[in-house]
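>>> let me see the structure of the following:
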Amino acid sequence: MADVPWLTLAAAVPAVGALGVSLVPRGREELAKRLSLLVSLVVLAIVVGLGLDFDRHASGFQFTEMHDWIPALGASYSLGVDGIALVLLALTAVLAPVCLLASWHDVDLGEGRSRPQAFFALMLLVEALLVLVFSATDVFLFYVAFEFSLIPMYFIIGGFGGAQRSYAAVKFLVYSLLGGLLMLAAVIGTYVAGPGGKHGFLRTTLEASHLDPTTQRWLFLGFMAAFAIKAPLWPLHTWLPDAAAEAPPGGAVMLVGVMDKIGTYGMIAYCLPLFPDASVWARPVVIALALIGIIYGALVAIGQADVIRLVAYTSISHFGFIALGIFAMTSQAQAGSTLYMLSHGFSTAGLFLVAGMLVARRGSRRIADFGGVQTVAPLLAGSMLLSGLSSLALPGFSSFVSEFLVLLGTFRRYEWVAVVAVLAIVLAALYILLLFQRTMTGPVVEGVGGMRDLVAREAWVVAPVIALLIGVGVAPQVVLDVINPAVQRTMQSVHQHDPATVLKPAAAEGAPK
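You can find the predicted model right below:
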């Protein structure tokens, strides 16, 4: 059992499945869909097995594999997961079958569109590459998987998206490739400045090297630029609303709910441990950008007339919270940020998928074209309400725990930053509740009266997402026990400690007040 390369299998199964699905002949679309769903469920079973066998008390990498890949470059095929990577691996494995099932009829043949087989094959390829991204322990392998993941997502947006899909796909690719180019220069520089050798790209090797502060800063900027674009961190966010709005709903969930986590994962897993001094040096600037993004994303979301773009802008605000927690550099904030990545993935999935169902039924993305939906489709309205309440961090949902930990951990080091960030909670309540009020309540508007409620397939799409949002919210310690050892290891790598809690001495009995 221990000798089985489970992480390689988790990446190879969807990669081989993608090839098989792409070869399904025209006219057998139903077979391609069923095969892709089966493959994604096999990956989910593998990841569940890894989670059950994971040692929650260990801070290092587990299920490790290492083989020579390109010895002349010092690159290795090296895999392993710690608690942070395992959580994101689980997010990928859960949302992949959900997105495939949600896309069952969304990408059928239409004018100017590719075969549905291509869409389902591309989605499996995205899953395979994300598994490699989150489990790579070699920086060069991480970079290659990071860059290759752009290609299938580009074709998902450009081949199966909305009317402006070509523009959105190109904008997504240009932004991402620009960040990747800067990261490539930093990857090469990291190897040259490090010890080099046969395994010179291994994370453990590079973390143990001691680079001078100036070199660290330049290399940090290269990595951080790529991760800030991917996250997306304000002001490098402008590609996200276009890409998310034009992508098919399942593709939007994989993009915003999972793929964009590469950015925040890279910050905590690569920027901080590899460049500790530079991370502390850049901390004030990153926190300022994160704080602006938190408020900016929420304010712009309130003013949106397009339901899909509204959800996309809420994600900019949420990613600001995640980046804030990472660079606050307290154990509570970083644990909260990691849990936030998981919570945001599920809550955004719920909102995007329900919004996609509404748009498919109504034929419009304009919020003003909806109204009174809860009268004719109560299950659909209830699904949006629960996903929205999770997005605004209502107690009882996992996002409440993660957001609370980020704010609490930030407050211990930067009180005023946490106070300003709390304003976003009020703004979140505004954009979610106003969205629900305008679309779901009131009289039934023309064109909504015949809207059907959730069918069985759609119920299977939203039910697991909502169940996990509530389940993790009720018992967050199950996930935090996995995350915390890896967070402590990250804190040690940047030589940071939680600020001491200062308690005011109690007044002596009988002393004047």
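>>> from here on, contacts and neighbour counts on C-alpha atoms
Noted.
>>> helix or strand: which one has Leu79?
Element membership of Leu79 [criterion: DSSP states H and E] is strand 75-81.
>>> quick one: distance of the very next helix or strand once past that strand to the chain centre.
With elements assigned by DSSP H and E, the helix or strand that comes after strand 75-81 is helix 83-102. Remark: helix 83-102 is offset 10 Å from the chain centroid, using Cα atoms, centre = their mean, to the nearest Å.
>>> so the next helix-or-strand element following helix 83-102 versus helix 83-102, what angle?
Beyond helix 83-102 in the direction of the C-terminus, DSSP H and E gives the next helix or strand as helix 116-135. Put simply, helix 116-135 runs at 170 degrees to helix 83-102, going by axes from the mean of the first three to the mean of the last three Cα atoms, to 10 degrees.
>>> I'd like the structure of this one too, to check against the first:
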Amino acid sequence: MNDTALQYVLAGIVVLPLLGAVGALLPAPPGLRGRNPDQAVLRHGVTVTGAVLILAIVLAAGFDHDHPATMQASTDLTWIPALNIHIHLGVDGISLPLLVLTALLTFLCALYSYFKMPAGPSPKAFVALLLVLEGGTLSTFAVLDLMLFFLAFETVLIPMYFLIARWGGAGREAASLRFILFTLLGSVIMLLGLLLIGLKAGTFDMVALATDNGSSLSHSTQLLAVLAIGIGFAIKAPMWPLHSWLPDAHTAAPTVGSVLLAGVMLKMGTYGFVRIALPVAPDGMHTFAPYLAAFAVVGIVYGSLACLALARKGAGGDLKRLIAYSSVGHMGFVLLGIATLTPTGVNGALFANVAHGLITGLLFFLVGAIKDRYGTSDLDRLTGENGAALYGRAPRLGGLLAFAAVASLGLPGLAGFWGEMLAMFGAFKPADGLSRPTYLVFTAVAAFGTLLTAAYLLAVVRRVCMGDKGTAESGQPVLSDVHGYEFAAWTPLAALTVLAGLWPAALLGLTDPAVRSLLGGS
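Below is the predicted model of the structure:
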């Protein structure tokens, strides 16, 4: 497929969800209303997100895989001449996997919601917000102008706020407020950093800035820019200790909100580090890299210890909250890989990004299903004296939960293994100028974190999947196993987790040339 055709495909990927959001709020045409208007608008969401997924697959198929470092499907139109702001779109080996992941997860969430709509206000508003969220996220990964990046970055905050506040569970008001306050504060600081870069360099074009590789920015400017944009990205990642909004948001969010928050939105922060901070301000990143690595490994251990505490009997730990804290640890490996400033580490970070989206998205789907069946995600209430016995009472659901857990702990042969291993390999031999003994300590701490991860995930599997399934007379609820719509929504994530684990070259072949180009400034 030629580049002109790909331009229209990429433009369609960005614009179609926003048009679909407007369409969701309009009255359905008479022939499409069906017997249930709510089902009609939910079907509209499935149709639009399905069309976006098809376009993303077409984009991936037409992408020139022999030149993944080259920006492809580029569109560059002047938007605000006075400020030299352009509507600049493009995709390379770094952004393409994230675009496809976003389109896939949003479609699966729309499909899941068609059959299991979360309790709350009008489905029209729910579908519209879901599509705006998708459009903003896809735009974040597709735009190549700093100001457009900021606008896209901000677009996702409002729909996620309302998804939590209106369709969430207990504590949703406080959780949504904390989410919006943390992320907006980080965004304001990030905007100052982006403006500093654009005004000092004379352009907001991310490709030109990456090619320049910081030569037009003084060392002090780079330091200030990395500090400002780094705070914004670190909050979204989230990096310890700026993570405290995440557990509450995940615990209160509806199932599809948790899936998109973990599977897509967290990736926006780490993508920003790779796309903007690394190539545009390399001297500033070199200065702050050891501190970023230190916070990353503290986050790895902290997240794992928090999960161990929640998994303990009698702690009253919430399963959704536990998975949220696990994200703090897993994203710590992503940040550690970025902080090595090496192709190995950054490739590991990008691989771990995608793997986390697949695995944690699946985990939140499964936890949501367990909560629907038991009426709670509290581990103590869920498991009782002898465990929840999913293996005996809903064996397919229990088997999927065990699969997702061992994938999350980094079992070789599954997607979770490669990203974390490459991040630690990068830390074992960091970029020139970084203290190798310091990074060896970081590597050791991260490796210890993998042991803690295995400990809490295996504890969860033991408590939730094993135990006495009881009898019909025991008073325990009768559980249904995996439904057809759940199987349809979860199977792609499980299959891709296996595929990425067995064939990592498919993803690394895309990211590696693009990463080397960004780090070299060529």
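>>> contacts for the strand holding Leu79 of structure 1?
With Cα atoms under 8 Å, 6 or more residues apart in numbering as the contact definition, strand 75-81 of structure 1 has outside contacts at 7-8, 60-70, 132, 134-138, 140-141, 198-202.
>>> which bit of structure 2 covers it?
Across structure 2, the stretch matching strand 75-81 of structure 1 (TM-score structural alignment) is residues 85-91.
>>> and the alignment partner in structure 2 of Met384 of structure 1, how many neighbours?
For Met384 of structure 1, the aligned position in structure 2 is occupied by Leu401, per TM-score structural alignment. Taking other Cα atoms under 10 Å as the neighbour definition, Leu401 of structure 2 ends up with a count of 25.
>>> if you count contacts, what does the longest strand along structure 2 end up packed against?
What stands out as the longest strand in structure 2, according to DSSP state E, is strand 72-80. Judged by 3 or more Cα pairs under 8 Å, 6 or more residues apart in numbering; DSSP states H and E, strand 72-80 of structure 2 is in contact with helix 3-25, strand 85-91.
>>> distance to Ile164 of structure 2 added to those, as a markdown table?
Formatted as a markdown table, those follow (distance: least, Cα to Cα, whole Å):
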| stretch | distance to Ile164 of structure 2 |
| --- | --- |
| helix 3-25 | 18 |
| strand 85-91 | 30 |
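>>> return the most buried member of these.
Relative to the other members of these, strand 85-91 carries the highest mean neighbour count by mean count of other Cα atoms under 10 Å, namely a mean of 21.
>>> so how far is it from its chain's centroid?
In terms of Cα atoms, centre = their mean, the centre of strand 85-91 of structure 2 is found 22 Å from the chain centre.
>>> quick one, that strand and helix 123-142 angle?
90 degrees.
>>> quick one, longest helix in structure 1?
Secondary structure assigned by DSSP state H gives helix 331-362 as the longest helix of structure 1.
>>> centre of the chain to it, how far?
In terms of Cα atoms, centre = their mean, the gap separating the centre of helix 331-362 of structure 1 from the centre of its chain is 8 Å.
>>> quick revisit: between the helices and strands packed on strand 72-80 of structure 2, which gets nearest to Cys465 of structure 2?
Cys465 of structure 2 sits nearest to helix 3-25 of all those, at 38.4 Å, using Cα to Cα.
>>> what residues does the closest one touch?
Helix 3-25 of structure 2 is contacted from outside by 41, 44-45, 48-49, 52, 55-56, 58-59, 62-63, 72-75, 89-90, 124-125, 127-132, 134-136, 138-139, 142, using Cα under 8 Å, 6+ apart.
>>> rewinding a little: the strand holding Leu79 of structure 1 vs structure 2, average offset?
Once the two structures are superposed, the average separation between strand 75-81 of structure 1 and the matching residues of structure 2 is 0.6 Å (mean Cα distance after the TM-score superposition for structure 1).
>>> stretch 89-102 of structure 1 too?
Between stretch 89-102 of structure 1 and its aligned stretch in structure 2, the superposed structures give an average distance of 1.1 Å (mean Cα distance after the TM-score superposition for structure 1).
>>> residue in structure 2 matching Ile367 of structure 1?
Looking across to structure 2 (by TM-score structural alignment), Ile367 of structure 1 lines up with Leu379.
>>> just Leu407 of structure 1 next, same as before
For Leu407 of structure 1, the aligned position in structure 2 is occupied by Met424, per TM-score structural alignment.
>>> roughly how far does Val100 of structure 2 sit from Gly45 of structure 2?
17 Å (Cα to Cα, to the nearest Å).
>>> please say which of those two ends up with more neighbours.
When Val100 of structure 2 and Gly45 are compared for neighbours, Gly45 comes out ahead with 31 against 21, by other Cα under 10 Å.
>>> check whether the more buried one really touches Leu131, as I assumed.
Yes - Gly45 of structure 2 lies in contact with Leu131 (Cα atoms under 8 Å); the separation is 7.4 Å.
>>> map Leu18 of structure 2 onto structure 1.
Using TM-score structural alignment to pair residues, one finds that Leu18 of structure 2 aligns to Ala15 in structure 1.
>>> and that match, how close does it get to Ser149 of structure 1?
Relative to Ser149 of structure 1, and taking Cα to Cα, Ala15 of structure 1 is found at 12 Å.
>>> need the residues touching each of those two.
Overlap between the contact sets of Ala15 of structure 1 and Ser149, as judged by Cα under 8 Å, 6+ apart, is given by Leu125.
>>> which ones are touching the corresponding residue of structure 2 for Ser166 of structure 1?
Alignment note (TM-score structural alignment): Ser166 of structure 1 maps to Glu173 of structure 2. Remark: with contacts taken as Cα under 8 Å, 6+ apart, Glu173 of structure 2 is in contact with Ile164, Ala165.
>>> go on, Ser337 of structure 1?
Contacts here follow Cα under 8 Å, 6+ apart; on that basis Ser337 of structure 1 touches Phe321, Ile322, Ala323, Gly325, Ile326, Ser402, Glu403, Leu405, Val406.
>>> which non-adjacent residue is nearest the residue most central in space within structure 1?
Nearest residue to the geometric centre of structure 1 (Cα atoms, centre = their mean): Lys261, 3.2 Å. If the residues on either side of it in the chain are set aside, Lys261 of structure 1 comes closest to Ala231, at 6.2 Å by Cα to Cα, 6 or more residues apart in numbering.
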